[in-house]
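>>> compute the structure for the input listed below.
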Amino acid sequence: MSRVQTNAPRGRAVPAQQNPPAVRASLATMERLLRTIEHRTYQRIDAVFDDWVDLLVLLLDHLPLHLADVVRTGHMAAWPEGTTPEQYATFARIQQRYGRFTEVAFQHFSQAAGTFFQATGTDWFDWLGALTMSLGLGGNRHGDYYTPWDVAQMMAQTQNISSLLHKRMLVALRHPENHRAPAVALTGLLFHPRADGQPTEPALDAAARDAFLLEYLIPTVLPFFEPVTVCDPACGSGVMLLAAASTVPHWARQLGMVQFYGMDLSHRAVQMSRAQLRAYGLNGYEARMFVALDEAGGWDAIRERLAQAAPVAPPPPLVAASPGFTVVPRQPQGHLAHPTLAQRAAAQAKPSLVFTQPQPTRNRRGTP
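Predicted coordinates:
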């Protein structure tokens, strides 16, 4: 599980995970910014961290809505159409907490968010889980330990999710109503190694194989494909889900062929998982972003519209979820360049994290 309850003796230090220098630098920057909020606003670090994660989720929820606003109205409002009462309430609660220090808090929240999104754009890692431990919000005192990233990766690799993915694709190709499958399968033989062990023809390089996958194989498979599901019933920061996603081909992640689900008793844990899964574009989120960008005409067209309309919020790539809260969003890449596939993946996107309330009738030992 991603969150582990422990009975380790108090005061015993947990060996620190040796992360690469770039990872340590990003974590140190985020910790410094959140600590600055703690010291300058006189709030507890756990409240500061929870508020920041809630704002990350709010921002990621709003990014596609902001782009839709640009298409519809030509400008980007601080609150896009489609904002829910719960989202308004979340922001109001955070504003009320910081009072006269709101501007200072949001300035540093914004910078920490920018660091987080830049970090998620470089490599796979459990940023929020590691940051939680660095801030002292886990460990012996709280009874929560977040699985180290290298351990999660090792466990994910033993599951061989890619093998199951390809088996499901083969089942879809063999579906009796999949009439295009025989022709596509025959064409696919061109990309297999020759019987004499020699490599494929030079013309059939990686680019050609990618084009075949995107234009023929995946569109043939998807109507009959049953998505592979990965579930963590104690998801914590989402580290096991992220590690599993890192072992899956990028086209399968982008197109929602592998779906990631989790649940947890901790509201903080669920919000951390939500933020990280969306930041990495899982469960159709990257497809939603691509469709929204495609309808808006891309970043260049968005900049032109915002320049002409005198926007009330900073223009892209600085997208605002609220006044003073800006980040550089992750831009969709790769196989989502196919609009039809992207629209299909976006339409099938669904909520993936569940907050499970503890049973109030049970005491701490779990007996009625």
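>>> only C-alpha atoms from now on, for both contacts and neighbour counts.
Will do.
>>> what about the strands in the stretch 1-150 of the chain?
For the stretch 1-150 of the chain, the strands defined by DSSP state E, counting those that start in this stretch cover 3-4, 145-146.
>>> for Val270, which of the ones you listed is the nearest?
Nearest of the strands of the stretch 1-150 of the chain to Val270, taken as C-alpha to C-alpha: strand 3-4 at 11.2 Å.
>>> which strand or helix spans Glu286?
Per DSSP states H and E, Glu286 falls inside helix 285-296.
>>> pull out the buried positions in that helix.
Across helix 285-296, burial judged by 16 or more other C-alpha atoms under 10 Å covers 285-293, 296.
>>> next one: Thr36 from Phe109, what distance?
Remark: distance between Thr36 and Phe109 (C-alpha to C-alpha, to the nearest Å) = 10 Å.
>>> repeat that for Phe260.
According to C-alpha to C-alpha, Phe260 and Phe109 sit 28 Å apart.
>>> burial measure for Ala211, as a count.
For Ala211, the count of nearby residues is 12 (other C-alpha atoms under 10 Å).
>>> one more, so I can put them side by side:
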Amino acid sequence: MGPRIAIDAMGGDAGPAPIVAGLARAHRKDKALAFTLFGDEAAIRTELAKHRGLADAVTVCHASDAIGAEEKPSQAIRRAKTTSMGLAINAVKDGHADAALSGGNTGALMAMAKLALRTMPGIDRPALAALLPTMEHDLVMLDLGANTECDAQNLVQFAVMGAAYSRSVLGREKPRVKLLNIGTEELKGTDELKEAAAMLREATYLPLKFDGFTEGDKLARGDIEVVVCDGFSGNVALKTAEGTARFVTDLLRRAFTSSLRSKAGFALSRPALNLLKVHLDPNNHNGAVFLGLNGLVVKSHGSANVKGVANAVAVAARMVRADITRRIGEDLDEFRARAFANGSGR
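Next up is the predicted model:
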């Protein structure tokens, strides 16, 4: 029996069409997957009719309402029992699904997931983690916007969760972890960063290798497996990286269409440019995960295409099969036991 994933079919910017097509793509690659779709049943079944091979793997549950893109989390929480997003999360809470996936309002998704699933013992705040491309391999980065302000304990918890994610999804036995900072010197940064660094240096028993600080311009080098930061810094760094990727591709497109000679050069360099496009395409890295909850919730880009939705599904399936929640719990138990033994625990 493969993972069953609860899907907010109304969460994407374009409605259920790319979501159902993405599920069909994911199912072709992994026949063990099963899905429970929440949303407008008529609209969902219209899309399912286009993908006959998906029918046996899908259960459709009608939801009369959906969360708006601009809706406040406090408003969304009050409608959790009638919306496609809320019902998908509750399916995980009730044990009817192994993970939930939504491309909807991030703030509402986090608020409802935290209220329904609660945080794991030893976790003060859940974090949003995602994979970012680098020159060598993908890296895990968290937090990407769930917590704008974090203390040292939060950052250490993020490091533990990020390392567990890296081991589960990327197969890194002892991931190299760094804290995002304004410099690499030990004296730079906030008191929270310095304190978190000191705690991680002492936690040599954890299945990670803490390697100090890193700056934003070094993230793409590929010499780190996990980057830890507060949600404010992480979200700014992520959006800057995505904007820079779009800038580079747009600049190249403009340069290669500026003259006949440039167009000829484009024809010769197209294979290399296609590789660049694939590497920078956010759909190839779609699927951020809320870590630290008693259940798995995956956030897809609202604008994700068919490939992006399929990739987000693959992330959810890998997390379920790796039993990421149990792994995080074991690492946290070890950290807390050692910290209390040393007199530094809370």
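>>> give me the TM-score for these two chains.
With the length set by TM-score structural alignment, normalised by the length of the second structure, the two chains reach a TM-score of 0.25; 149 aligned residues with a C-alpha RMSD of 6.7 Å.
>>> coming back round to it: the helix holding Glu286 of the first structure packs against which elements?
Under the contact criterion of 3 or more C-alpha pairs under 8 Å, 6 or more residues apart in numbering; DSSP states H and E, helix 285-296 of the first structure touches helix 45-73, helix 339-347.
>>> apart from its neighbours in sequence, what residue is nearest Pro219 of the first structure?
Closest residue to Pro219 of the first structure apart from its sequence neighbours, by C-alpha to C-alpha, 6 or more residues apart in numbering: Leu341 at 7.4 Å.
>>> that neighbour: neighbour count?
The burial count for Leu341 of the first structure: 22, using other C-alpha under 10 Å.
>>> wait, isn't it in contact with Trp251?
No - using C-alpha atoms under 8 Å, Leu341 of the first structure is not in contact with Trp251, being 10.4 Å away.
>>> the helices in the stretch 101-250 of the first structure, which residues?
102-120, 127-134, 149-157, 161-173, 181-188, 206-212, 218-221, 239-246, 250-254 (DSSP state H, counting those that start in this stretch).
>>> mind listing what's buried in the second one?
By neighbour count with 16+ other C-alpha under 10 Å, helix 127-134 of the first structure contains the buried residues 127-133.
>>> also the shortest one?
Taking 16+ other C-alpha under 10 Å as the neighbour-count basis, helix 218-221 of the first structure is seen to contain the buried residues 218, 220-221.
>>> could I get the strands of the stretch 1-150 of the first structure as CSV with mean neighbour count?
Below are those laid out as CSV (neighbours: other C-alpha atoms under 10 Å):
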stretch, mean neighbour count
strand 3-4, 18
strand 145-146, 24
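>>> closest to Ala25 of the first structure out of those strands?
Nearest of those to Ala25 of the first structure, taken as C-alpha to C-alpha: strand 145-146 at 19.6 Å.
>>> and the closest one, what does it pack onto?
Packing partners of strand 145-146 of the first structure (3+ C-alpha pairs under 8 Å, 6+ apart): strand 3-4, helix 127-134.
>>> including distance to Asp300 of the first structure, could those go into a markdown table?
Compiled in a markdown table, those are given as follows (distance: least, C-alpha to C-alpha, whole Å):
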| stretch | distance to Asp300 of the first structure |
| --- | --- |
| strand 3-4 | 43 |
| helix 127-134 | 30 |
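>>> mind checking which of these is nearest Leu63 of the first structure?
Closest approach to Leu63 of the first structure among these (C-alpha to C-alpha): helix 127-134, 20.1 Å.
>>> any idea of the angle that closest one forms with helix 239-246?
Angular relation of helix 127-134 of the first structure and helix 239-246 on a 0 to 180 degree scale: 150 degrees, by axes from the mean of the first three to the mean of the last three C-alpha atoms, to 10 degrees.
>>> what are the buried residues along stretch 238-250 of the second structure?
Judged by neighbour count (16+ other C-alpha under 10 Å), stretch 238-250 of the second structure contains these buried residues: 238, 241, 245-246.
>>> continuing past the helix holding Glu286 of the first structure, what's the next helix or strand?
Counting by DSSP H and E, the next helix or strand C-terminal to helix 285-296 of the first structure is helix 298-309.
>>> returning to what we had before: so of the buried residues of stretch 238-250 of the second structure, which ones are in helices?
Using DSSP state H, the subset of these located in helices is 238, 241, 245-246.
>>> let me have the residues you listed in CSV, extended by distance to Phe232 of the second structure.
What follows is those, written out as CSV (distance: C-alpha to C-alpha, whole Å):
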residue, distance to Phe232 of the second structure
Leu238, 10
Ala241, 14
Ala245, 20
Arg246, 21
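>>> which one of the residues you listed is nearest to Val313 of the second structure?
For those, the nearest to Val313 of the second structure is Leu238 (21.1 Å; C-alpha to C-alpha).
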